[in-house]
Structures are given as C-alpha cells and as structure tokens.
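Q: this one's structure only:
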C-alpha cells in the first residue's frame, strides 16, 4: 500500500468532484451569518479556503475577500477556477494579515479543528484577534465534539463511498476512532481506483472541541459568542436554506459558531 499526503487535497478538482456543492450552500450560509449578525464592513478573510469556491461566492456577494490556505495545490486551483478573491498562503495555527483589518474571519468545514493542541488553538485565535477590526466577526462550522459523548454510530463500522470522475471509479473506506488522551477524532481513509493505481491510505485528525470549552477559549481571547448551535447548517441534514433560524441546541454532529471580537480586545 502506498501512502499519500492527502489524495483530495493534492487533487483539488477531485476534491470538488467528491464533495460537490452546486448550490453553494456553505457560501450562502456564511453570507447569511455575516448579514444576520451584522458584519460591520465588507472585508473577509477565509482561512483554510481550500478550492476557493466559498471565498468566490462571498466575493460575488460583494465582499472584498482574501482566501488563505496552506496547500499550494489548492491555491493554484482556486486562482484559476474561482477567481475574484485575493489568495495567499497562510497557516491557520498562526498567520499575519498585515495592515489590513478584516471585518470577518471565516473558517469552514472543520478547518479550525486542525488546531490539535491548545497552543495551536491559541495561535489561531490570537491571529484572528490581530486580523479583525473591533467588532469583527468569527464565523466557523465544524464537527461537534459533544456529539461523540455516549455515541458510537460513526465509529462502529467503516464507511464506504464511491464516485466516478473523468472515467475513473474511486472508492474510499473510512475508519474513525477517538483518541481520548489527545482529544482527537482520528481518521484513516483508504482509496482505491479502477485505473490500476495502487491503494493509497490517508491519515488525518480533528480536535474534538466541546461547546463549553469553545466558549471558554473564545472568551479568553476577547470574543463574545453570539451563536453556538448544531444547525441547520451547510453540512447538516436537512441542509440549511435561506430563512432558517438556529435550533439553539448543540447535540448534533456539526457545530456552528458566530462570535464577535469585543472592541477592547484588539491589540
């Protein structure tokens, strides 16, 4: 078996084929949050922007968007396929937005959970604090650590998925496990394809953050939580639609966050 860094991240077009979002639900949900919770201006930083499709949607909505990611492959793809935003390479564990003060920082699809340690999470939130104008918003959606308390349905058996792209059939077998000591959800995903290429295994992990823990660390960095709920959102079932209001609970698989930087908190 041949290991790969990340089959989908290394192949952005394949990523979008595996996770299509033709209705741009994630981008529309984000724009709705920015409007609903009163983003005071138009400058948005999408950190962990991936292929750039959500950043481009926000750009088309009239925002001045900077998309940031650590993957050179994703950034190159975004500049060609989803033009409009300004794309830069940056590490969400600690980034420097320069002299620009953004009105919102957006962090979608569990990107925030790649902060595996407290130091990395502190680095991310300190960078957000430096990058935001007073009163700026942090909008994020991610897996919900509390969902795994007493539940094993996502852990009991591997999940098998398949799709076809450009005439090649791809199949993935995904196994999840909880590392309680590190507070991580670990994932092993084995890819096979019918084009004769060898199987490839991808290993990754997300931090399991619990709602009250998230509230505490946000408050420590000067953020006031405006919304923290399990849905509806871009990756819930059923998915979010215009006009949907938060349910007010935090029991589902996804966690949706909107927080405001208090004026006195910006350095």
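A: Sure, I can see it. Computed from a prediction, not measured in an experiment: that's the story for all the values here. Numbers count the residues shown, from 1 in each chain.
Q: make it CA atoms for all contacts and neighbour counts henceforth
A: Will do.
Q: for the stretch 151-267 of the chain, what spans make up the strands?
A: 159-165, 168-179, 184-193, 200-207, 223-229, 254-261 (DSSP state E, counting those that start in this stretch).
Q: looking at these, which is buried most?
A: strand 254-261 (a mean of 24; mean count of other CA atoms under 10 Å).
Q: for it, which helices and strands make contact with it?
A: Strand 254-261 sits against strand 132-143, strand 223-229, with contacts defined as 3 or more CA pairs under 8 Å, 6 or more residues apart in numbering; DSSP states H and E.
Q: try it against this one:
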C-alpha cells in the first residue's frame, strides 16, 4: 500500500519514493540511457563512466549493460537504496554534485542527465561541480550533460502561462500533480511549485524546487573556464525533446528549443 501524501518521508515526494518517481516518469525504452551511450560511442569515450545525479539507477544500469564500468552517484539515500536493489550492476555511492571527491576513482566520462546540473543554483555551486567533474576525469575524458535551455525562456511563455496537470496510478492509488513554473530573473532560476493530490483520502502536498537557467554561451564559457573543450552543444534531438531522439540521429546545430545537450572534453 502506498504512503499517504500527508506523510512523506521528507520534503520531496518523488525523490523519497523512487518507485513513484519511475511510475511518474516511465522510460521503458531506456531512451535517456541509450542517448547517453550513443554520445559516448560517437565521441570515443573509454569504458569507465560516472553517472552524476543517477537517481533510480535506470540509466546507470543501461550503461552497465552496454559493457561499461559504471559508478552511479546521488545525494538521495532513498534513490541509492532503490538503485542497488532494482538496477544492480553499477557501484552506487553518495555524493553531492555541487562539490564531490571520489578518491581512488578515475573516469573516462561523466554523464549528467535530466537537468541534474541545474540543481547547482549559484555560480559558486556550478564552479564546484565542474571542478569536481574535471578532477574525476582522466585527461581527454568526456562530460555529457542534458538539461533545460535558459535561452528558451527569452520571449517565450508557453511553459509558464498555465499549470500542467498529470495523472497516473501507482499501487492502486490515482495520483494527480499540478505543476506551475515561473522565472525568477534575479536569481536566474526556473522555480517550480507542484501540488500533489491522491484518491486515498490524504491531504494535498505542495512541494517546491528550482533549476538554474543557463544560456548556451554562458554554459560554453563556464565549461571552458574549467579546462574543457566543447565538442557539441545543441537543442535536439535528445531523450526529452519533441520529436525524441532515435538511433542514428545526429546532433543538431542550434540551441533554440527547451533542452540543451552538451558534450565537452577535458583538455590535458
């Protein structure tokens, strides 16, 4: 039986309930993991991969099945426990992507999907993350990241004009989420308020989060300042674009739509 909304384990219903997260954001075709693997192959990455902000471990496990030696890192103990049980193969470790060290480990690639990089809200946090990523990579190693595109919100309001309502059923309970986004221009954040309701008699639960809005040239500059060469930066196709990425699709050439996809190489 599911836990009532009025009694979440901590402040985030989805990250504290990984099964619920996968029910809300299903990826049966492992599209995100396949896209990441395609990038790693396209740009010649070696076998040792760090999945930074690995969440439930779905993508880390896909990369493991593709023949790579994978470490998944996340700050959520609930997500890590679920990943170890449900998506075995990678090694899973606790780490804060804003600044981390994994002694004794060196990687050929760091993968950071689903806007995880944008949980670095300040320039100091972004610097800490990128410096940590660089230290973790072997010379010539790749950073592959997928995230929202701050430039999309210049003059566009379609994601801001009205709440988005999504419904799904998990363990016999019908859930509905109503999500409202707004741009905090001073902090350069996309702030999200999500209200959860369920038909199990529990009270509605309101949760708040935010992503840093990065612009393409800003991202290029920050990555370069930490000793990376940008190999590709484009809006689509990708695992969360319309249309979705499919096997054989080449990277795009513009950065106009809602998502950004980054591939950068650590310089020696």
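A: Okay, I see it. Remember, predicted model here, so these are calculated numbers, not experimental data.
Q: TM-score of the superposed pair?
A: The TM-score (TM-score structural alignment, normalised by the length of the first structure) is 0.97; 262 aligned residues with a CA RMSD of 1.0 Å.
Q: circling back to that earlier point, just tell me which of the strands of the stretch 151-267 of the first structure ends up closest to residue 116 of the first structure.
A: strand 200-207 (5.0 Å; CA to CA).
Q: would you reformat the strands of the stretch 151-267 of the first structure as CSV and include distance to residue 56 of the first structure?
A: Listed next are those as CSV, based on distance: least, CA to CA, whole Å:
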stretch, distance to residue 56 of the first structure
strand 159-165, 23
strand 168-179, 28
strand 184-193, 29
strand 200-207, 26
strand 223-229, 25
strand 254-261, 20
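Q: if I look at residue 246 of the second structure, how far off is residue 31 of the second structure?
A: 8 Å (CA to CA, to the nearest Å).
Q: and of the helices and strands packed on strand 254-261 of the first structure, who's closest to residue 263 of the first structure?
A: Nearest of those to residue 263 of the first structure, taken as CA to CA: strand 132-143 at 4.4 Å.
Q: the closest one against the second structure, how far on average?
A: Strand 132-143 of the first structure differs from its equivalent in the second structure by a mean of 0.2 Å after superposition (mean CA distance after the TM-score superposition for the first structure).
Q: in the second structure, which residue range corresponds to that strand?
A: Strand 132-143 of the first structure corresponds to residues 137-148 in the second structure, going by TM-score structural alignment.
Q: same thing with stretch 100-120 of the first structure?
A: Going by TM-score structural alignment, stretch 100-120 of the first structure sits over residues 105-125 in the second structure.
Q: dump the residue contacts of the one residue sitting closest to the centre of the second structure.
A: Centre of the second structure computed as the mean C-alpha position; nearest residue by CA atoms, centre = their mean is residue 114, 2.3 Å away. By CA atoms under 8 Å, 6 or more residues apart in numbering, the contact set of residue 114 of the second structure is 146-147.
Q: that one belongs to a helix?
A: No: read with DSSP: H, G, I helix; E, B strand; the rest coil, residue 114 of the second structure is coil and lies in no helix.
Q: in a markdown table: the helices and strands packed on strand 254-261 of the first structure, plus distance to residue 249 of the first structure.
A: Output for these, formatted as a markdown table (distance: least, CA to CA, whole Å):
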| stretch | distance to residue 249 of the first structure |
| --- | --- |
| strand 132-143 | 14 |
| strand 223-229 | 5 |
